[in-house]
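Trainee: got a predicted structure here, sequence first:
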Amino acid sequence: MHLTRSVTAVGFWIATVLPIVYVPVIAAGIDSMSRLSLFVGLLAINVLALVVGHDYQASRSR
């Protein structure tokens, strides 16, 4: 049970903080296949983190 809450919390915080990484990637330009792959990979990780962290209890209003 504790592990599940920890994984959910990590997923929530990764989904919250990861979009900050998009800024330098977009600012540098997506002009090659490797940068496009990086951007798509970041998006995929963000979606996965959103799904995993969706039920994080601290994210709900009390």
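Mentor: That came through, no problem. Numbering: from 1, shown residues only.
Trainee: please make it C-alpha for all contacts and neighbour counts, starting now.
Mentor: Noted.
Trainee: element containing residue 30?
Mentor: For residue 30, there is no enclosing helix or strand under DSSP states H and E.
Trainee: I figured it hits residue 40, correct?
Mentor: No. If you go by C-alpha atoms under 8 Å, residue 30 and residue 40 don't touch, sitting 10.5 Å apart.
Trainee: next, count neighbours for residue 46.
Mentor: 20 (other C-alpha atoms under 10 Å).
Trainee: next up, a structure to set beside the first:
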Amino acid sequence: MHLSSSVTAAGFWLGTLLPIVYLPVIVAGIDSMSRLSLFVALLAVHALALVIGHDYSGSRSQ
């Protein structure tokens, strides 16, 4: 397995599982600038992970 395929797989799985982290942040409330910054950072990391993991071959049906 090459480094690029490992990075692609990590991006795919991070993009798949990261929304689970949104729930505690939203439940706790976005009532301060630090929590808003955390939420925006999570969204940015999620978008980046989706772009990187887009070509993951394990996500397609055979």
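Mentor: Arrived safely. Quantities reported herein were computed from a predicted structural model and do not represent experimental measurements.
Trainee: now what about the TM-score between them?
Mentor: Scored against TM-score structural alignment, normalised by the length of structure 1, the superposed chains reach a TM-score of 0.97; 62 aligned residues with a C-alpha RMSD of 0.9 Å.
Trainee: from residue 6 of structure 1, how far off is residue 21 of structure 1?
Mentor: Distance, residue 21 of structure 1 to residue 6 of structure 1, using C-alpha to C-alpha, to the nearest Å: 23 Å.
Trainee: my bad, residue 17 of structure 1
Mentor: In terms of C-alpha to C-alpha, residue 17 of structure 1 sits 16 Å off from residue 6 of structure 1.
Trainee: and these two? Which one has more around it.
Mentor: Neighbours were counted for residue 17 of structure 1 and for residue 6 using other C-alpha under 10 Å; residue 6 has more, 13 against 10.
Trainee: can you tell me what the more buried one aligns to in structure 2?
Mentor: Under the alignment (TM-score structural alignment), residue 6 of structure 1 maps onto residue 6 of structure 2.
Trainee: its match sits in which helix or strand?
Mentor: Going by DSSP H and E, residue 6 of structure 2 is in helix 3-17.
Trainee: check the mean deviation of that helix from structure 1.
Mentor: Helix 3-17 of structure 2 differs from its equivalent in structure 1 by a mean of 0.3 Å after superposition (mean C-alpha distance after the TM-score superposition for structure 1).
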